[in-house]
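In: Mind looking at a prediction? Sequence and model below.
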Amino acid sequence: MLRVGIIGTGSIAAAHAEAYERFPDECRIVALYDVVEEKAQRRRDELGLDDATAWADLDAMLAEADLDLVSIASPPSSHAELAIRALQAGVNVIVEKPMAPSLEDCDRMIAAAEQSGRILSVVAQNRFRDDMATLKEVLDSGLAGPVSHVQVSSAWWRGLPYYDLWWRGTWESEGGGCTLNHAIHHLDLTLWMLGSPKFVTAVLTNAAHENAEVEDLSVAILQYDRALAEITSSVVHHGEEQAIVVHGRDARVSQPWKVTASKSSANGFPEAGGDPELEARIDALAASHVPLAHQGHSGQIGDVLAAVRDGRAPAIDGHAGRRAVELVTAIYESGIEGRTVALPLDPADPYYRTGTLVSRAPRFYQKTASAGELPGEIIVGGSAEPRTA
């Protein structure tokens, strides 16, 4: 029975607790840490974690609670420090997205995992969704042909009070805006399905949140060998209609699910009726997808529990988390500096280092509120949405 702790008891901690509780024969939550002990106690009571102890001293918890695994569910700027302390204490770690605000911090976390011999996994729970797994299986089959164009809409909507929470809305504490903290889900999915691009060109703005320093909208173009992908990252889209649309040479496939296959007539124009045979083959492949036993956070946490138990690497490790942060970093560098950025980023690049983004990023507006907590639950909208805080 693995002993589990949760570090940080804000809203997303509940998703981790609910996921662990789906594996009652494999793990037990025994510790909750927060800098405000009363908050950890309140979260323990809300979640009915009667066997868990609330802690306000992290080093004491790591030394005394006999933990096998911790979830880190704290603000992004604290991820590196907390993960490294846990790994150095000999505890396996799964850390919420984003892995860290800088590549330098990501590499420090990876090094700590390698030195300790412990597991480091970064939350990318949307790889554990039947719809996204189906889309990847179809793309991997090659039925759609070589990819030519991808449209990713990471469309969210957040009202002004969202950025009143103390750690949101500044480059220093949140690490960025919607690109880092919302679209990183879709960026990770793009990397998972297509691999890393060669070049990134992007623009950033704050279109609707005058109480936050950070961007609430960005548009990026990713250049592959021959394909292009356009990524819209947003918290200004009413209705949160999210989508991933992939156009291959032979067919278009997308989530929400749609298949269209055009067929050329003798003069190159599309033939009436398209290619129903290919569409049927793709639909049949999609229908053959074996449903995942657990989805979302539960799917990933189940994989991490199995990895700890079996002594293997997790499906999503620190290197995968780093690749998503690298892509976000390239988007920010391109948008701030006004130029195309080549990947991979070199450690000599100023944006690799911790602090460069804080010093160079534009302050679109001044953050005007700093609430310790916000009322209500996390609400998830849209038809193909990942869960995010």
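Out: Here it is on my side, so go on.

In: only C-alpha atoms for contact and neighbour calcs from this point on.
Out: OK.

In: Any buried residues in stretch 78-97, and which?
Out: Buried positions in stretch 78-97, judged by neighbour count with 16 or more other C-alpha atoms under 10 Å: 78-80, 82-88, 90-97.

In: ok, now stretch 117-129?
Out: 118, 119, 120, 121, 122, 123, 124, 125, 126, 127, 128, 129.

In: got the contact list for the third one?
Out: Contacts for residue 120 were tallied using C-alpha atoms under 8 Å, 6 or more residues apart in numbering; they are 92, 93, 94, 95, 110, 113, 314, 317, 318.

In: same deal with the fourth one?
Out: Shown here is residue 121, whose contacts under the criterion C-alpha under 8 Å, 6+ apart are 93, 94, 95, 304, 314, 316, 317, 318, 321.

In: tell me the two of the residues you listed that are most distant?
Out: With distances taken as C-alpha to C-alpha, the most widely separated pair in these is 304 and 321, at 14.3 Å.

In: thinking again about what came up before, in helices only, show me the buried residues of stretch 78-97.
Out: 79, 80, 82, 83, 84, 85, 86, 87, 88 (DSSP state H).

In: if I read this right, the second one contacts residue 108, doesn't it?
Out: Meaning residue 80. Yes - using C-alpha atoms under 8 Å, residue 80 is in contact with residue 108, at 7.5 Å.

In: ok, back up a step: distance to residue 248 added to the ones in helices among the buried residues of stretch 78-97, as a markdown table?
Out: Shown next, in a markdown table, are these (distance: C-alpha to C-alpha, whole Å):
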| residue | distance to residue 248 |
| --- | --- |
| 79 | 38 |
| 80 | 39 |
| 82 | 42 |
| 83 | 40 |
| 84 | 42 |
| 85 | 45 |
| 86 | 44 |
| 87 | 43 |
| 88 | 46 |
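
In: let's bring in a second model and compare:
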Amino acid sequence: MTRKLGIAVIGLGPASLPHSKSLLDLAGRAEVRWAVSRTPDRAKAYAQQFPFPTTTDLDAVLADPTVDAAIVLTPPSSHLDVSALCLEAGKHVLVEKPLELTSERGQRLVDTARRTGKTFGVTLQHRFRPASLRLKAALDSGELGSVEAAFLTVPWWRPQSYYDEPGRGTLARDGGGVLLTQAIHSLDLFRSLVGVSKVVAAQARTTAIHRMETEDYVSALLETGNGAPATLVTTTAAYPGYPERIEITGTKGFASLIGGRLRLAFLDGREEVVEAEGSTGSGANIMDFPHDAHRAVIADFLDAIEQGRDPAVSGEEALASQRLVDEILQAARRTA
């Protein structure tokens, strides 16, 4: 039998919940050797929820030869430093989104992963939802024909109490606002489906609804990979929060992906629906979603290690989505 891969979960904040639930599901393939937090109280609280050994000693974890890979769930501002330590210690790394605070730091992280030769992936789990996979297949196979127009909207909600937490909505901790922190999932999925070849124009602002450093509203006119027009609207000021939506007009049909539910309507009269697995965290409860897609991300990461390939969402893929965020915000600054 192949030995189970030893996993260290680093960072035990809210993002650790779906990852840890997923690792319980994948116990036949991977074993959590350590769950790491720099805060003893957080490690203690985590140990009451999950049956994994906890520690505050990251150096000891990195020196543990039974740890093959690390899942890094620390704040974005620490992704480069923590992930680089893991990679240099010979561990494969799966890091939470966004890749880093800036594309420059993200590039450094990707370069470190390539230099060390370790498997490196990023948690952008919306690509792994069943409806997303079906839509991707419909586009790749030509079932929908050529893309003639596309639309992305993320009408989410975050209360002021969310941004009152230390560092939330700041450049120093999060690297950006709605586009990089919340809408990055949908933007990454959108880019993987239709491509984005050009940012035509954009607007970004902080509404009067929130007190925060970064933006809570962004809109943009884009061109898809084949030059078709596309529109983007994202916000965390749409109370009480609604599912994100991707709509694609093709020469052979129309696709509507709302949250995790897909409806395909073909010009020949056929229709197809893929139902959602659950909510998508669009409202005040940021963890209000099933962990199925996280489990799929981790399973793909384990497959990539075993097969010696890149994960489906590699560092380069995540970096391309982050660079698109940069382009949109740069265009917004030009028109401000």
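Out: Here it is on my side, so go on. All values reported here derive from a predicted model rather than from experimental measurement.

In: Can you tell me which of the contacts of residue 121 of the first structure carry over to the second structure?
Out: Among these, the contacts conserved in the second structure (both residues aligned by TM-score structural alignment, their matches' C-alpha atoms under 8 Å) are 93, 94, 95, 304, 314, 316, 317, 318.

In: The last one maps to what in the second structure?
Out: Aligned counterpart of residue 318 of the first structure in the second structure: residue 315 (TM-score structural alignment).

In: Equivalent analysis for residue 331 of the first structure, please.
Out: Per TM-score structural alignment, residue 331 of the first structure is aligned with residue 328.

In: Just the strands from the stretch 1-150 of the second structure, written as ranges.
Out: Shown for the stretch 1-150 of the second structure, the strands assigned by DSSP state E, counting those that start in this stretch span residues 5-10, 30-36, 54-55, 69-72, 92-96, 120-123, 147-155.

In: Excluding sequence neighbours, find me the nearest residue to residue 112 of the second structure.
Out: Nearest-residue entry for residue 112 of the second structure: residue 84, 6.6 Å, with adjacent residues in sequence omitted and distances by C-alpha to C-alpha, 6 or more residues apart in numbering.

In: what about that neighbour, distance to residue 72 of the second structure?
Out: Here residue 84 of the second structure is placed at a distance of 11 Å from residue 72 of the second structure (C-alpha to C-alpha, to the nearest Å).

In: Could you do residue 39 of the second structure as well?
Out: From residue 39 of the second structure to residue 72 of the second structure the distance is 15 Å (C-alpha to C-alpha).

In: Ok, residue 143 of the second structure next?
Out: Applying C-alpha to C-alpha to residue 143 of the second structure and residue 72 of the second structure gives a distance of 38 Å.

In: show me where the second structure has helices.
Out: 16-25, 40-47, 58-63, 79-88, 103-116, 130-141, 160-164, 184-194, 292-307, 315-335.

In: Now tell me what touches the last one from outside.
Out: If you take C-alpha under 8 Å, 6+ apart as the criterion, helix 315-335 of the second structure is touched by 98-99, 102-103, 106-107, 110, 120-122, 124, 179-180, 184, 187-188, 191, 199-204, 220.

In: do the same with the fifth one
Out: Contacts made with helix 103-116 of the second structure from outside it, assessed by C-alpha under 8 Å, 6+ apart, are listed as 80, 83-84, 87-88, 90, 99-100, 119-120, 315-316, 319, 322-323, 326.

In: mean per-residue distance, that helix to the first structure?
Out: By mean C-alpha distance after the TM-score superposition for the first structure, the fitted helix 103-116 of the second structure averages 1.2 Å away from its aligned residues in the first structure.

In: Please identify the buried residues of that helix?
Out: Buried-residue list, helix 103-116 of the second structure, by 16+ other C-alpha under 10 Å: 103, 105, 106, 107, 109, 110, 112, 113.

In: Closest one of those residues to residue 173 of the second structure?
Out: residue 105 (13.3 Å).

In: Identify the residue of the first structure aligned to the closest one.
Out: In the first structure, residue 105 of the second structure lands on residue 105 (TM-score structural alignment).

In: Which residue would you name as the spatial centre of the first structure?
Out: Centroid-nearest residue in the first structure: residue 185, 3.6 Å away (criterion: C-alpha atoms, centre = their mean).

In: hang on, it packs against residue 126?
Out: Yes - look at residue 185 of the first structure against residue 126 with C-alpha under 8 Å: they come within range, at 6.9 Å.

In: Would you mind measuring from the counterpart of residue 244 of the first structure in the second structure to residue 132 of the second structure?
Out: Using TM-score structural alignment, the partner of residue 244 of the first structure in the second structure is residue 246. With the distance defined as C-alpha to C-alpha, residue 246 of the second structure ends up 10 Å from residue 132 of the second structure.
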